[in-house]
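A.B. asks: here is a sequence together with a model predicted from it:
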Amino acid sequence: MPDQSITAAIRGRLLSFHRPPAGPGDFDAVRHHEDGLLLVGADGRILEVGDWADLRGRVPEGVAVDDHGGKLVLPGFIDTHIHFPQTQVIASYGAQLLDWLEKYTFIEEQRFADPVHAAANAAFFMDELLRNGTTTAVVYGSVHPQSVDALFTEAESRGAGLIAGKVMMDRHAPAALTDTAESGYRDGKDLIGRWHGKGRQRYAVTPRFAITSTEAQLEAAGALLREHPGVHMQTHLSENTDEIAEVRRLFPGARDYTDVYDRFGLLGPTSLFGHCIHLSEAEMGRLSESGSVAVFCPTSNLFIGSGLFDLDALSMPQRPVRTALATDVGGGTSYSMLRTAAEAYKVLQLRRQNLPALSALHWMTRGNAEALGMADEIGSLEPGRWADLVVLDPAATPAMRHRMKAVEGNLEEELFIQVTLGDDRSVAATYLRGRNSHLRQSGA
């Protein structure tokens, strides 16, 4: 008899990873069902994955099959660094990092003191993530606790899981955007109590970066991490040469930028450092030793003119640094992880390095899940994982349809076209916990 706990059935060309690909053509790292079926339980987790011919009889009467034909069904994309209060500063002209913060970002983020504004933007933010196939994100709020409340409330109402936190800034920012070491600690503790582990939500202690936090505040951030095992930590590191020089001036006793954070206990397996472009050998060694994660944000690194991420240097076998991939909206210029991967490919080309399609897709799914310590929850199409899915249309645009005709039957080339030409139009549907949460409109 069919299992009556099955509540959803999704058919398509299923594609997932069980380990990192060793390079182009490594399909041994892939689980692929050309005509597959994924069955979802009442709790929103995957029950079974396999060929349509083998599992079709398991679909209970009354459960309609969502049939996506020739489209690819992958685990939902995971964005490991994005700024919720910056949705209206994306595509702001003509500044590098420190000027960009002063001229655009700090002005916009002050508006998130208003809970109504924060709630409206949280709805837009979640809509945009889902429209781009992103089902999990690591998110910076503003300095205001209410911004994080609005974000978590919206995510939880949709069945999505976020890792997010209130930015901590007690200096070098407008008065309306600063907290104190004490209030930042208190607000963070309150938010952890309200949200960390509630439903699918997780908290990230979030000192913006060393320039905007005093030693007292960085110590408070470290205290939150020590007192609440399992929470994440997110901040920025070594993005811009002027930024690095200012950190050196503000912390003359530190060996380097990474050491500023290290002295306060902010490195570790749940710590995510955005950018990591201009690291010394010693800094890479310490990130490796601590298990910290360097987050590659290619579109913002190019747009703000910060520099080129050096994946090979971070991947040295003697001291590999864990890495993740992210959009970094609003310095980044697209919510799409596909567009982000395309820009990552170009950045690495300029470094005389490479990013095969399989590696790119692994990075934005299982790879990012592993970077978050969540590979047992998300990032792959395996029983027990949340049924968070993205459905990609290989013929989403005229240019893609035209190009795909030349590679018919070659899956790896098809995937590379999707990675390099795809964007939000490629996303035919997005699922959260097996429920359709975004469906592309015909002709959109």
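C.D. replies: Okay, I see it.

A.B. asks: alpha carbons only for contacts and neighbour counts from here, please
C.D. replies: OK.

A.B. asks: could you list the buried residues of the helix or strand harbouring residue 154?
C.D. replies: Element membership for residue 154 (DSSP states H and E) is helix 145-158. For helix 145-158, the neighbour count (16 or more other C-alpha atoms under 10 Å) marks 145, 146, 147, 148, 149, 150, 151, 152, 153, 154, 155, 156 as buried.

A.B. asks: quick one: contacts of the very next helix or strand once past that helix?
C.D. replies: As assigned by DSSP H and E, the chain's next helix or strand after helix 145-158 is strand 161-165. Residues outside strand 161-165 that contact it (C-alpha atoms under 8 Å, 6 or more residues apart in numbering) are 135-141, 148, 152, 155, 188, 199-206, 232.

A.B. asks: from those, which would you call buried?
C.D. replies: 135-141, 148, 152, 155, 188, 200-206, 232.

A.B. asks: still on that earlier bit, who does the helix holding residue 154 touch, helix- and strand-wise?
C.D. replies: Secondary-structure packing of helix 145-158 (3 or more C-alpha pairs under 8 Å, 6 or more residues apart in numbering; DSSP states H and E): helix 115-131, strand 161-165, helix 181-195.

A.B. asks: the inter-axis angle of it versus helix 115-131?
C.D. replies: 40 degrees (axes from the mean of the first three to the mean of the last three C-alpha atoms, to 10 degrees).

A.B. asks: now the angle from helix 145-158 to helix 181-195?
C.D. replies: Orientation check (the same axes, to 10 degrees): helix 145-158 against helix 181-195 gives 10 degrees.

A.B. asks: do you know how far residue 153 is from residue 128?
C.D. replies: When distance is defined by C-alpha to C-alpha, to the nearest Å, residue 153 is 16 Å away from residue 128.

A.B. asks: burial of residue 399, as a residue count?
C.D. replies: 10 (other C-alpha atoms under 10 Å).

A.B. asks: sorry, that was for residue 249
C.D. replies: Neighbours of residue 249 using other C-alpha under 10 Å come to 12.

A.B. asks: after the helix or strand encompassing residue 369, which helix or strand is next? Please name it.
C.D. replies: Using DSSP H and E, residue 369 maps to helix 368-371. Following helix 368-371 in sequence order, the next helix or strand is strand 389-392 (DSSP H and E).

A.B. asks: ok, and here's another one to check against it:
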Amino acid sequence: MRKILFFTTEYLKQLKKKRATLLLLFLFPLILIGLLVGLVAGLIIPAEDSPIRVALVDEDQTKESMLISTLLTETANGQNTIEIFPASASDAKQLIEKDEISTFFALPKNFTDDLYEGESVTIPITGNPSRPIDSFITKQLVDSLARYIAAAQANILVINDYAKETPMSRDERMEMMFEQFVDFTLYTLGKDKLMDEEVLKNTATSSPIDYFVLSGWFIVISIWLLSFYIVLADVESKSMAIRMKLFGVTIGQRVAGRLLVSLFVSSLLAGITFFLLIKILEVEFYAVDMMRFGLFTLLYAFILLCGIALIDAWLPSKKIVLFLQCIFVFIFVLVSGALIPTLYFPQVFQGLIPYSFSTIALGWMMDLVLEGRNYTNYTSLAIYSLVAIIALWLSLGLKERWSR
């Protein structure tokens, strides 16, 4: 520990001598990321007067299907993000070919019969290849609709089973089932529950300025962590390396010093800029919120630095190490959703993205700042931190043995 503290002090003295470099490291990421995030935000944020247009094809043409079509259309008319209108299958296909709509979905034939008989109901969706993001958002809406239909089907089937044991005629039973269907549909769709909860829970479009300002801050601290670690790189001759070994200095002790200094300086700058950020955004943030947010920032920074140090430990070429470290940081910043929201990624990667430590960290940061979340869960990042430090410790130990 004494040697680690010695190298930590020496690295801090080294930073003091590089004041011009420190100023450049502080300002350059802010300017670069500000321009980049502004460009991405302008491309991603949709115009308020151009909602997502979706066609609804009713192939069943029963009272139940027409009721759902009407309620969905009327509910969507009260939104400024999505527009649903009835159309035939041929018209919907032509509109997609002309790129006038994003998606169309259909209530298939025998929709009502399958609903009442307990058969699985499938709602086909046809997306516009040129608008994959809009199609994905519509899929979320249809998935929500399918869940409500499944719940309605379960209730109706229970009532139908009990009604069959009574002397009630089939017509009377079907009329009662229709009334139950109407009641349940009005309850779920008529109160705007479907649209309000499921259509566009996308902070990048609902709070674009706050989202991209916080994303820009997240990218900047990632660049600071990498930059400070690189600036503190040891440039030593073979004779100096031999002297270090003779004095009992290990590679791990020097890496630990670099990690501590990089983490301390980057966290200090991050804390100052974040405090200014919440003042600019006028976010109501209390001391306990700052503690929660700061802990997520430290865990993320520690895991990222361990990954950077692991690359440095395993590869001998400094140029290759620098290149891979930059790629490593870029990939995890991109996957986090800071540069491009994760909603806009291909569907293939949607199941894997939530397992990234950067995605978890930024997600909780967004919840704390933009959603006013008053609880947190550090389990995932704590496990990642433990795995990272063990992997780094083992790697440095092996490298130390091989160098002997």
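C.D. replies: It's in. Note that the coordinates shown come from a computational prediction; the quantities given were computed from them, not determined experimentally.

A.B. asks: any idea what the TM-score comes out to?
C.D. replies: Scored by TM-score structural alignment, normalised by the length of structure 2, the superposition of the two chains gives a TM-score of 0.22; 148 aligned residues with a C-alpha RMSD of 6.9 Å.

A.B. asks: rewinding a little: so the helix holding residue 154 of structure 1 versus strand 161-165, what angle?
C.D. replies: 180 degrees.

A.B. asks: wait, a strand at residue 85 of structure 2?
C.D. replies: Yes. Under DSSP: H, G, I helix; E, B strand; the rest coil, residue 85 of structure 2 falls within a strand.

A.B. asks: could you check how far the nearest residue to it once chain neighbours are set aside is from residue 89 of structure 2?
C.D. replies: Sequence neighbours aside, residue 55 is the residue nearest to residue 85 of structure 2 in space, at 5.2 Å (criterion: C-alpha to C-alpha, 6 or more residues apart in numbering). Separation of residue 55 of structure 2 from residue 89 of structure 2 (C-alpha to C-alpha) stands at 9 Å.

A.B. asks: tell me which of these two has more neighbours.
C.D. replies: residue 55 (25 against 17).

A.B. asks: doesn't the more buried one belong to a strand?
C.D. replies: Yes. Under three-state DSSP, residue 55 of structure 2 falls within a strand.

A.B. asks: hmm, residue 103 and it touching each other?
C.D. replies: Yes. Counting by C-alpha atoms under 8 Å, residue 55 of structure 2 does reach residue 103; the two are 6.5 Å apart.

A.B. asks: so what touches whichever strand or helix holds residue 53 of structure 1?
C.D. replies: Using DSSP H and E, residue 53 of structure 1 falls within helix 52-55. In this structure, residues lying in contact with helix 52-55 of structure 1 by C-alpha under 8 Å, 6+ apart are 11, 35, 36, 37.

A.B. asks: rerun at 7 Å
C.D. replies: Helix 52-55 of structure 1 has contacts (C-alpha atoms under 7 Å, 6 or more residues apart in numbering) with 35, 36, 37.

A.B. asks: now do stretch 203-217 of structure 1: distance from first to last residue.
C.D. replies: 18 Å.

A.B. asks: about what we covered before: next step: the buried ones among the contacts of strand 161-165 of structure 1 restricted to helices.
C.D. replies: 148, 152, 155, 188 (DSSP state H).

A.B. asks: pick out the most distant pair among those.
C.D. replies: Across those, no pair lies farther apart than 155 and 188, at 18.6 Å, counting by C-alpha to C-alpha.

A.B. asks: mind listing what the residue nearest to residue 85 of structure 2 touches?
C.D. replies: Residue 55 of structure 2 sits in contact with 84, 85, 86, 87, 92, 103, 104, 105, where contact means C-alpha under 7 Å, 6+ apart.

A.B. asks: OK, contacts around the second one?
C.D. replies: In this case it means residue 85 of structure 2. By C-alpha under 7 Å, 6+ apart, the neighbours of residue 85 of structure 2 are 54, 55, 56, 73.

A.B. asks: isn't the first one up against residue 86?
C.D. replies: Think residue 54 of structure 2. No. Using C-alpha atoms under 7 Å, residue 54 of structure 2 is not in contact with residue 86, being 8.7 Å away.

A.B. asks: before we move on, back to that, packing partners of the next helix-or-strand element following the helix holding residue 53 of structure 1?
C.D. replies: Per DSSP H and E, helix 52-55 of structure 1 leads on to strand 65-75 as the next helix or strand towards the C-terminus. Packed against strand 65-75 of structure 1, as judged by 3 or more C-alpha pairs under 7 Å, 6 or more residues apart in numbering; DSSP states H and E, are the following elements: strand 6-17, strand 389-392.

A.B. asks: tell me which of those is the most buried.
C.D. replies: strand 389-392 (a mean of 26; mean count of other C-alpha atoms under 10 Å).

A.B. asks: could you point out which element follows that one?
C.D. replies: helix 398-404.

A.B. asks: packing partners for the next helix or strand after that next one?
C.D. replies: Per DSSP H and E, the first helix or strand lying C-terminal to helix 398-404 of structure 1 is helix 411-421. Helix 411-421 of structure 1 sits against helix 337-350, helix 357-362, with contacts defined as 3+ C-alpha pairs under 7 Å, 6+ apart.
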